[in-house]
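> got a predicted model here, sequence first, then my questions.
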Amino acid sequence: MPTPRDRWDRAKSHTVRVILEHALLSVTPDRVAEFESAFGQAESIISSMPGFRRLQLSRGHERPNVYLLLVEWDELEDHTEGFRQSSGYQQWKDLLHHFYDPFPVVEHYTPLDVSAL
């Protein structure tokens, strides 16, 4: 029977080579439509960045002013250094950051191939 360590070693060897950025965006409730319009503009900024793969923005059912942002990057540094240190990031901030209350926590994940676990 495989031990937890065996499963962990096998999972590490089957990781998908992509970084998944996750952020819950709490938008001031009376500015939701304005935020969605601004995000439409901001999407073209982030999608032009080196290492960007794709993004998904989803609106909450229970809390319609809360959005789940998922962004796929080739490497962690494509987001933390490439995008965040670019002039495009300043444009992104100018378009979006004033909508958030509170400011979101951004975290990064490495997807696992669960079929190999």
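Looks like it arrived, so ask away. Since the structure is predicted, the reported quantities are computational estimates derived from the model, not experimental observations. Numbering: from 1, shown residues only.
> going forward, measure contacts between C-alpha atoms and count neighbours the same way
OK.
> so what's residue 29 up against?
residue 65 (CA atoms under 8 Å, 6 or more residues apart in numbering).
> wait, what's in contact with residue 31?
With CA under 8 Å, 6+ apart, residue 31 has these contacts: residue 99.
> shouldn't it be within a helix?
Yes - counting by DSSP: H, G, I helix; E, B strand; the rest coil, residue 31 is part of a helix.
> all helices for this structure, in order.
Here the chain has its helices, by DSSP state H, at 4-13, 32-46, 76-77, 87-96.
> let me have those helices in JSON lines, adding mean neighbour count and distance to residue 70 as columns.
Formatted as JSON lines, those follow (neighbours: other CA atoms under 10 Å; distance: least, CA to CA, whole Å):
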{"stretch": "helix 4-13", "mean neighbour count": "13", "distance to residue 70": "22"}
{"stretch": "helix 32-46", "mean neighbour count": "15", "distance to residue 70": "12"}
{"stretch": "helix 76-77", "mean neighbour count": "16", "distance to residue 70": "14"}
{"stretch": "helix 87-96", "mean neighbour count": "16", "distance to residue 70": "16"}
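> here comes the other one, which I'd like you to weigh against the first:
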Amino acid sequence: MILEHAELSVTPGREAEFEAAFRSASPIISASPGFRRLLLSRCVERDNVFLLLVEWNSLQDHTEGFRGSPGYQEWRRLLHSFYDPFPVVEHFRPLFIVGPTAPGT
């Protein structure tokens, strides 16, 4: 399992619009082969900052599969105009998990 991490800085004042667009875009990524689950969180201290965590079966499922798909073009159209600056996306391999986990993790 690979965990994609991106801190999303949204242009101030566009947070509600971003959340609505993200809801519209979420079926696109969730239909991608290798997608496991997604968590979008909003920062408590900085209203315009969101944390995106996406679990993939493999790095290639994200970097080649999703990013190389026609769905990604729609994802970009719906979401990329909100970011200032554009986020750095990094991938992590979990070392250990403490606490209850969802089935299949």
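The structure has been received and is ready for your questions. If you're wondering where the values come from, they're calculated on a predicted model, not measured in any experiment.
> TM-score for this pair?
TM-score of the superposed chains, computed with TM-score structural alignment, normalised by the length of structure 2, equals 0.91; 98 aligned residues with a CA RMSD of 0.9 Å.
> out of the helices of structure 1, nearest to residue 20 of structure 1?
helix 76-77 (8.5 Å; CA to CA).
> residue 99 of structure 1 against residue 33, yeah?
No - counting by CA atoms under 8 Å, residue 99 of structure 1 stays clear of residue 33, with 10.7 Å between them.
> give me the common contacts of these two.
Common neighbours of residue 99 of structure 1 and residue 33 (CA under 8 Å, 6+ apart) do not exist.
> out of the helices of structure 1, nearest to residue 108 of structure 1?
helix 76-77 (7.6 Å).
> the closest one maps to which residues in structure 2?
Counting by TM-score structural alignment, helix 76-77 of structure 1 pairs with residues 59-60 of structure 2.
> residues in contact with that stretch?
2, 91.
> how far apart are it and its match in structure 1?
When structure 1 is overlaid, stretch 59-60 of structure 2 sits 0.2 Å from its aligned residues on average, using mean CA distance after the TM-score superposition for structure 1.
> for the helices of structure 1, give me a markdown table that also has distance to residue 56 of structure 1.
Listed next are those as a markdown table, based on distance: least, CA to CA, whole Å:
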| stretch | distance to residue 56 of structure 1 |
| --- | --- |
| helix 4-13 | 25 |
| helix 32-46 | 10 |
| helix 76-77 | 17 |
| helix 87-96 | 16 |
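> out of the ones you listed, which is closest to residue 55 of structure 1?
helix 32-46 (8.4 Å).
> who touches the closest one?
27, 52, 65, 83, 88, 89, 91, 92, 95, 96, 99.
> now, among these, which is nearest to residue 8 of structure 1?
Of those, the one sitting nearest to residue 8 of structure 1 (CA to CA) turns out to be residue 52, at 28.1 Å.
> excluding chain neighbours, what is closest to that closest one?
With sequence-adjacent residues excluded and distances taken as CA to CA, 6 or more residues apart in numbering, residue 52 of structure 1 is closest to residue 73, at 4.7 Å.
> try residue 10 of structure 2
residue 83 (4.7 Å).
> for the aligned residue in structure 1 for the one you found, give me its contacts.
Using TM-score structural alignment as the criterion, residue 83 of structure 2 maps onto residue 100 of structure 1. By CA under 8 Å, 6+ apart, residue 100 of structure 1 lies in contact with 25, 26, 27, 28.
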